[in-house]
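Asks: Predicted model follows, preceded by the sequence.
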Amino acid sequence: MLRTFFGKTLLVGIATLLLSCNTQTTAENPESTEPPVNSELTGTIIVGDVTSQPAKKIKRFQPLADYLAANLGEFGIGIGEVKVAPDVEAMASLLKSGQVDIYFDSPYPSMLVSELSNAQPILRRWKGGDAAYYTIIFAMTDSGFTSLQDLTGRKIAFDDPTSTSGYVLPMVHMMEAGLNMVKKESSDESVEADQVGYVFSQDDQNNIQWVISNRVDAAAIDHRSFLNIPAESREAMTVLAETEEVARHVVLVRGGLDPKLVEQIKQILLNMDQSPEGREVMEKFEETTKFDNFPTEGDIDRMRELYEKVKNK
């Protein structure tokens, strides 16, 4: 973004005076944080995200919104915007009403949003260098636990109820292993001898700390978060199970969007890793590596299957 600033200037001679006159109008304008806009292209492309940290997310998403807008001129689009919502229900409402055009998330919340808004999956996003990911369920080695069955009568921490890797994948995996999963409101609540009590910590880092501090007996986090635990701490942990893999992230577009516009959005995203500018924008966009045509509808369908298993828990 072009920014212009004029500090105090010593006016010496007529040439300097003329320069001062020519630039006076520009200097009076306040500095803008908005991207340059082609006044003839007033259409807007809006990228959405679910977050409790709006300022941080908007900063990360704005370059992508600007990049899309800069390449959608044939559709009258010249402005890129970012809108955030506090939860998936609110995001679904924004998509359904046309206030958001594109949404990125892991398969489970993407499925929920799709069900509520009729948004459609079009691509897979490689986030943080990962095309797919899975969940690791772990405990401290000194607990003596070596399998999921050892967690009977114990407590496990999940992330939050809309997390793919932090809830749905490990929950179904443990249910399919024959464990009686029972929700607890806090880590202090007692657990019956035939139960595995689960609590939500709301964050992967909380999960890790709760296990280390013995607040819970085990936790479930995505494989990348587990590998990012410092080696010294990780060596004191035992992996009890690994879940199936699913797409790291899914790209959804709102229902009713012009099919030609959708196809152009797909091509822009698919080609971003082919240019230095595109790669720079993706790096800012939470270290995205690329987009591809992985059959994301299959991931959404799988999430529907898993949702049927956990919705009443």
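Replies: Now that the structure is in, tell me what you want to look at.
Asks: For the rest of this, base every contact and every neighbour count on C-alpha atoms.
Replies: OK.
Asks: Tell me where this structure has helices.
Replies: Taking DSSP state H to define them, one finds helices in the chain at 13-28, 54-70, 88-96, 107-117, 169-176, 204-212, 223-227, 231-234, 259-271, 276-284, 296-310.
Asks: Which of the ones you listed has the highest mean neighbour count?
Replies: helix 107-117 (a mean of 23; mean count of other CA atoms under 10 Å).
Asks: so which of the helices of the chain gets nearest residue 193?
Replies: Residue 193 lies closest, by CA to CA, to one member of the helices of the chain: helix 169-176, at 16.2 Å.
Asks: Would you pull up how far that closest one lies from the middle of the chain?
Replies: Helix 169-176 sits 22 Å away from the centroid of its parent chain (CA atoms, centre = their mean, to the nearest Å).
Asks: Against that first model, consider the following:
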Amino acid sequence: MKRVGLWSGVHRSIQAVFWTLLAALVAAPAQAAGQAAPGADVDDAHVLVLGRISDDPRSDYDPLKALLDYVVPRMREVGITEGRVLMARDARQMASYLRRGRVDWVTEAAGTAVQLQQRADARLLLLTERNGTSRYRTMFFVHRDSPIRNLSGLRGHTLALQDPGSTSGYQVPMITLLDNGLVPGILAGPGDRPGADRVGYLFARSQLNVAVWVHKRMVDAGAISDLDWNDPARVPPAFKPSLRVVHQTDSYPGALELVGPGMRPEVEARLRQVLLQAAEDPAAAQALEKFFDTSRFLPPDEDTRRSLANLREGIARVNAEVE
């Protein structure tokens, strides 16, 4: 037991060092451009900090910075003259950044967004439309030759999901199973099997892996968003004839823009205005495309708020009954 505890401590230390190094690498471009790194000792009233939860900060930096470079010059009338990027490794860390005022504006998937609303009093600013779509569904699918015909048929079988931070690839599938009277249980790997009364789930870490595992019959079923289902990079066209959808959920919001509890009202109002007008501004086209293929920003309607409330309740149930 002592050796296991020692290794756990070493593992946590390695993780801490890893994230410290990543943060330094991501901050480097900003410093090279003459900007202060996040957390530097400066007067931050003129700085707009855009945050995102990421497991690949180096890749995510450029899309975030591109949008900031468009937004910041249009925020001067409310005192904003500089933009910075600050990424977190998980929702807990991002919630801390928001509460402490280290991040002002966050772009996240709906499932994470509702957690940040609960943990950090983040406020919903706008709905983000990407590739012409602002709402998604989750698709449950199996191999064409599988005897599974519907959700109830998943009992005693295995289900591949993306990762624990994914709305479409974990949170919504878990909520859907619970709402349909199914009991999920995590597995050690593709070779592990659940009890006859449970749906055994495991993480494939990417949408492509989910499709591959079902296609190769390493697992009995998979769950991904309808956008991923129709993306040939994530579900190759050669796989489609061997796969069959057995259930799709109701739609829910995709990406959202949130602001922290400490953002000044005039800054929030101007940021909302700039983002809403961006789709009509030719100067914004390149920044929007870089910003994860964003087509436009939309004001949240009652349907969006109702979907988020349902998602919030569902995630609370997953936390209580699954995790």
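Replies: Sure thing, it's come through. All figures in this text were calculated on a predicted structure; none of them were measured in a lab.
Asks: could I get the helices of structure 1 as TSV with distance to residue 198 of structure 1?
Replies: Below are those laid out as TSV (distance: least, CA to CA, whole Å):
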stretch	distance to residue 198 of structure 1
helix 13-28	59
helix 54-70	29
helix 88-96	22
helix 107-117	19
helix 169-176	9
helix 204-212	11
helix 223-227	19
helix 231-234	22
helix 259-271	39
helix 276-284	35
helix 296-310	13
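Asks: Out of these, which is closest to residue 152 of structure 1?
Replies: helix 169-176 (10.8 Å).
Asks: mean distance, that closest one to its aligned residues in structure 2?
Replies: Superposing on structure 2 and averaging over aligned pairs (mean CA distance after the TM-score superposition for structure 1), helix 169-176 of structure 1 comes out at 1.9 Å.
Asks: What does residue 107 of structure 2 correspond to in structure 1?
Replies: Alignment note (TM-score structural alignment): residue 107 of structure 2 maps to residue 104 of structure 1.
Asks: what about that match, how many neighbours?
Replies: 20 (other CA atoms under 10 Å).
Asks: thinking it is in contact with residue 250, fair?
Replies: Yes. Residue 104 of structure 1 is in contact with residue 250 according to CA atoms under 8 Å; the separation is 5.7 Å.
Asks: where do the contact lists of these two overlap?
Replies: 110, 125 (CA atoms under 8 Å, 6 or more residues apart in numbering).
Asks: what sits against the most centrally placed residue in structure 2?
Replies: For structure 2, the residue sitting closest to the mean C-alpha position, by CA atoms, centre = their mean, is residue 109 at 3.9 Å. By CA under 8 Å, 6+ apart, residue 109 of structure 2 lies in contact with 166, 167, 254, 255, 256.
Asks: Can you add distance to residue 99 of structure 2 and neighbour count and give the residues you listed back as CSV?
Replies: Formatted as CSV, these follow (distance: CA to CA, whole Å; neighbours: other CA atoms under 10 Å):
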residue, distance to residue 99 of structure 2, neighbour count
166, 23, 19
167, 23, 28
254, 24, 22
255, 21, 25
256, 18, 24
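Asks: Alignment lookup: residue 263 of structure 2 to structure 1.
Replies: Aligned against structure 1 - with TM-score structural alignment as the criterion - residue 263 of structure 2 pairs with residue 257.
Asks: Could you report the neighbour count for that match?
Replies: 14.
Asks: Could you do residue 35 of structure 2 as well?
Replies: 15.
Asks: tell me the contacts of it?
Replies: residue 84.
Asks: try residue 139 of structure 2
Replies: 223, 224, 225, 226, 229, 245, 246, 247, 248, 249.
Asks: Now which of those would you call buried?
Replies: 223, 224, 225, 226, 229, 245, 248, 249 (16 or more other CA atoms under 10 Å).
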